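Peer 1: Pasting the sequence and the predicted model now:
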Amino acid sequence: MEAILLTGHGGFEQLEYRTDVPVPTPRPDEVLIRVAAAGVNNTDINTRTAWYSKSVAVGTNSGGADGFATAEGGDASWSGTPMAFPRIQGADACGRIVAVGDNVEASRIGERVLVRNMLRSYVNYRPYKCWTFGSECDGGFAQFAVAPSRETYAVRCDWSDAELASIPCAYSTAENMLHRAGVGEETVVVTGASGGVGSAAVQLARRRGARVIAIASAAKAQEILALGAEQVIDRNADLLQELGHGSVDVVLDIVGGAGWPPLMDILRRGGRYAVAGAIAGPIAEIDLRTLYLKDLTLFGCTFQDDAVFENLVSYIETGAIRPVVAKTYPLKDIVAAQKDFLAKTHVGKLVLLPSQETIG
């Protein structure tokens, strides 16, 4: 089959397009999916470049093309354990079930499905334990992929394959932040609002009745307002000047970096901060007096309760959300897609489309 193999940590040269990769065989309790579309995500690039290593202290883009020379492979995956190579990445996968393993009803063949990107089956549903599809096991950057039947969800909607493939990683990350922080009808700030997770967070927060203030480049303001934001603040603006101390209830952050401290200042007393990324840099300075004197709550958001992905499927099927697909690419053009992803000139998701022809 056609697939992209990640052969090691580093630059784009570690992505190898092949047409002779064996089609995987589903094991008991697994299904085989013919992949129709697979989204591009930060986690794919972060894993390739070894950005997750604690030896890296800068933003993700600085090593996006060439990797990080200082990174140590022993802690370079999101889970802090060494990666196994070669690996087929791709945290997002939309497609149709074409075969099933033992213990799975054959009636599932033909279902149009999404794979939950944070897989719990392989770790026996232990709290705070999970595998990422495309990291601890092979993922969606291929014509075919296997996944646990229990975590492969039939989805009924009229969306395109590219739209459906935009959901798993970005939208579950955003929904998880909202779920952890218990967001309701209150004022929410979303950083990095033009990207996949950020644009998802805008829509999902608005769905909960929140008043959304988005932070992004001014050039993308109209597109973000169309997603449901009430206000867009330029990412280079002075947040305290724009919003004032204690003006918001919740901050949803995927940016981090040097712009982090004001996020604590704009939170009201008893406010909540949820983080699921640090594209501008993982190192931030906090005044602990701000944290305890304002009774703030901070949430680190990776592990997802089962309800998170189940919620997303229901939102899709009821028409409560709709992703923005900025561009699609043939699977073989993954390097071009990742270069565009790193350039961040788009709003929404970039999606890879594996060939639907039989190869090999």
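Peer 2: Cool, got the structure. Fair warning: this is a prediction, and the values are worked out from it, not measured in the lab.

Peer 1: all contacts plus neighbour counts: C-alpha atoms, from now on.
Peer 2: OK.

Peer 1: hmm, what's the outermost residue in this structure?
Peer 2: The centre of the chain is farthest from one residue, residue 293, which by C-alpha atoms, centre = their mean lies 33.0 Å away.

Peer 1: Break down the chain into its helices, ranges please.
Peer 2: In the chain, helices defined by DSSP state H lie at 42-49, 161-165, 168-181, 196-207, 221-226, 239-243, 261-266, 288-293, 306-318, 334-343, listed in chain order.

Peer 1: What residues sit buried inside the fifth one?
Peer 2: Looking back up the chat, that one is helix 221-226. 221, 223-225 (16 or more other C-alpha atoms under 10 Å).

Peer 1: tally of neighbours for residue 249?
Peer 2: Using other C-alpha atoms under 10 Å, residue 249 has 22 neighbouring residues.

Peer 1: How about the contacts made by the closest residue to it other than its chain neighbours?
Peer 2: Counting by C-alpha to C-alpha, 6 or more residues apart in numbering, residue 271 is the residue found nearest to residue 249 once chain neighbours are left out, at 4.9 Å. Counting by C-alpha atoms under 8 Å, 6 or more residues apart in numbering, residue 271 touches 248-250, 294-297.

Peer 1: ok, now how distant is residue 271 from residue 234?
Peer 2: Distance of residue 271 to residue 234, given as C-alpha to C-alpha, to the nearest Å: 22 Å.

Peer 1: try residue 251
Peer 2: From residue 251 to residue 234 the distance is 16 Å (C-alpha to C-alpha).

Peer 1: Which one of these two is surrounded by more residues?
Peer 2: Taking other C-alpha under 10 Å, residue 251 and residue 234 do not tie; residue 251 has more neighbours (27 against 16).

Peer 1: Who are the contact partners of that one?
Peer 2: Contacts for residue 251 were tallied using C-alpha under 8 Å, 6+ apart; they are 188-191, 263, 267, 272-274.

Peer 1: Included below, for side-by-side comparison, is a second structure:
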Amino acid sequence: MKPHQTMKAVVTIEQGGLDKLVYQDMPVPELAAGEVLIKVLAAGVNNTEINTRMGWYSGNVNTSTNEMAKQSDFNALSDGGWSHETPFPLIQGTDCCGIVVEAANSTDKPLIGQRVLVRPCMRTNGFDDFNHIWMASDFDGAFAEYVKVPAREVFPVQTQWSDVELASIPCAFGTAENMLHRVDVRHSDTVLVMGASGGVGSAAIQLAKRRGARVFAVASKSNHQSLQTLGVDNVIDRNADLLHTLGENSVDVVIDNVAGENFGQQLTILKRGGRLVTSGAIAGPMVSIDLRKLYLKDISLIGTTAWDEPVFPNIVRYIEKNEIRPLVAKTFPLAQIAQAQTEFLQRQHFGKFVLIP
């Protein structure tokens, strides 16, 4: 049974700046049928939580995450959530490592006492339907002492990793694994990872190397040494001219969650029949491409948000077999979330920030 009726949580009270993050007492969630209650041990920090708080997903926003964060005034954007209006006030927190302390259904009681990860992307109509909901975007997440989730989205993990290390995994590695799964990265592929020092980028490197692919990584010079420890075959400065550095028709796959003004150049770098998969646009959502390169080279351009069925079980298996490793840059107490997000946007870190309730 849960020990208290109230808990500490960070509530994003409405769309806007850091002042909308309020650390306060909240009722411990009451379970509905099929749900379990998790005591949160650690919760990772992600770009998407900042985007959701600001309303960056709105079609009326054309700037990067960092540019939008500089605003002093935030307009109300009814389409600022992933697929619709965000249900503020909202407890965010997409990454959750915790212990199951309560289960609504007797069939889920064996989960009680187990340390688990939560699959934050939930395909509510099954995996043949792309409709989905996300913890911390569509319903309350892990920036709290307790969170409730459907029992089917809970995955026990048998590992010596710490709580903090486990909390660094779900969103970044799940997103990266989904991208590699969709474009079917193979050992014969040469893969270019844009934004390689970020959570998704560094995860994509590990997952591509696990598949035996040759990996090129684009990042600032300050992160080159760290990336080389992940086995990258070639690290390229983010200010370099990629076409000059790599040449035309040089890679099979591009993994991108950066976008921005240089996005179109990737079509020239890709080989005929190449694949470009994207899951974000931290450098800006408005891009320019030459459609002739897309169709004349038979390039596949793939967007990914909804995770496919094998993705999260794969991640848990990789953890348990020590086939990937966590990258934690820094931890913060949950109450210091504003400081964590401020430092996150400075993008001087390598690895994940993790909050401790």
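Peer 2: It's in. Note that the coordinates shown come from a computational prediction; the quantities given were computed from them, not determined experimentally.

Peer 1: Next, the TM-score between them, please.
Peer 2: The pair, once superposed, lands on a TM-score of 0.96 when counted by TM-score structural alignment, normalised by the length of the second structure; 350 aligned residues with a C-alpha RMSD of 1.2 Å.

Peer 1: Residue in the first structure paired with residue 133 of the second structure?
Peer 2: Aligned by TM-score structural alignment, residue 133 of the second structure pairs with residue 131 of the first structure.

Peer 1: Burial check on the nearest residue to its match once chain neighbours are set aside, number of neighbours?
Peer 2: Nearest residue to residue 131 of the first structure, sequence neighbours excluded (C-alpha to C-alpha, 6+ apart): residue 119, at 5.0 Å. Neighbourhood size, residue 119 of the first structure [other C-alpha under 10 Å]: 25.

Peer 1: What is the aligned counterpart of residue 119 of the first structure in the second structure?
Peer 2: Under the alignment (TM-score structural alignment), residue 119 of the first structure pairs with residue 122 of the second structure.

Peer 1: cool, and residue 57 of the first structure?
Peer 2: Residue 57 of the first structure maps onto residue 62 in the second structure when the alignment is built from TM-score structural alignment.

Peer 1: And residue 350 of the second structure, how far from residue 328 of the second structure?
Peer 2: 8 Å.

Peer 1: now swap in residue 97 of the second structure and tell me
Peer 2: From residue 97 of the second structure to residue 328 of the second structure the distance is 14 Å (C-alpha to C-alpha).

Peer 1: can I assume residue 256 of the first structure is in contact with residue 276?
Peer 2: No. Look at residue 256 of the first structure against residue 276 with C-alpha atoms under 8 Å: they stay out of range, at 9.4 Å.

Peer 1: before we move on, back to that, near the match of residue 57 of the first structure, how many residues? Count them for me, please.
Peer 2: Neighbour count for residue 62 of the second structure, taken as other C-alpha under 10 Å: 15.

Peer 1: show me the contacts for it.
Peer 2: Here residue 62 of the second structure is in contact with 284-286 (criterion: C-alpha under 8 Å, 6+ apart).

Peer 1: corresponding residue for residue 149 of the second structure in the first structure?
Peer 2: Alignment note: residue 149 of the second structure maps to residue 147 in the first structure; criterion TM-score structural alignment.

Peer 1: what's the answer for residue 296 of the second structure, then?
Peer 2: Alignment note: residue 296 of the second structure maps to residue 293 in the first structure; criterion TM-score structural alignment.

Peer 1: Reformat the contacts of residue 251 of the first structure as a markdown table; add distance to residue 171 of the first structure and neighbour count.
Peer 2: Listed next are the contacts of residue 251 of the first structure as a markdown table, based on distance: C-alpha to C-alpha, whole Å; neighbours: other C-alpha atoms under 10 Å:
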| residue | distance to residue 171 of the first structure | neighbour count |
| --- | --- | --- |
| 188 | 17 | 28 |
| 189 | 17 | 29 |
| 190 | 14 | 28 |
| 191 | 15 | 27 |
| 263 | 22 | 21 |
| 267 | 24 | 26 |
| 272 | 20 | 23 |
| 273 | 18 | 22 |
| 274 | 15 | 23 |
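
Peer 1: Which of these fall in strands?
Peer 2: Counting by DSSP state E, the part of the contacts of residue 251 of the first structure found in strands is 188-190, 267, 272-274.

Peer 1: rewinding a little: quick check, nearest of the contacts of residue 271 of the first structure to residue 177 of the first structure?
Peer 2: In terms of C-alpha to C-alpha, no member of the contacts of residue 271 of the first structure lies closer to residue 177 of the first structure than residue 250, at 10.2 Å.

Peer 1: Contact partners for the aligned partner of the closest one in the second structure?
Peer 2: Matched across to the second structure, residue 250 of the first structure falls on residue 253, judged by TM-score structural alignment. Counting by C-alpha under 8 Å, 6+ apart, residue 253 of the second structure touches 183, 185, 189-192, 270, 274-277.

Peer 1: So residue 253 of the second structure versus residue 49 of the second structure, what's the distance?
Peer 2: Counting by C-alpha to C-alpha, the gap from residue 253 of the second structure to residue 49 of the second structure is 28 Å.

Peer 1: from what I can see residue 279 of the second structure touches residue 305, true?
Peer 2: Yes. If you go by C-alpha under 8 Å, residue 279 of the second structure and residue 305 touch, sitting 6.4 Å apart.

Peer 1: Neighbour count for the two, which is higher?
Peer 2: Neighbours were counted for residue 279 of the second structure and for residue 305 using other C-alpha under 10 Å; residue 279 has more, 20 against 17.

Peer 1: Which parts of the stretch 1-150 of the first structure are strands?
Peer 2: With strands called from DSSP state E, counting those that start in this stretch, the stretch 1-150 of the first structure shows them at 3-6, 15-18, 30-39, 94-100, 112-115, 118-119, 131-132, 144-148.
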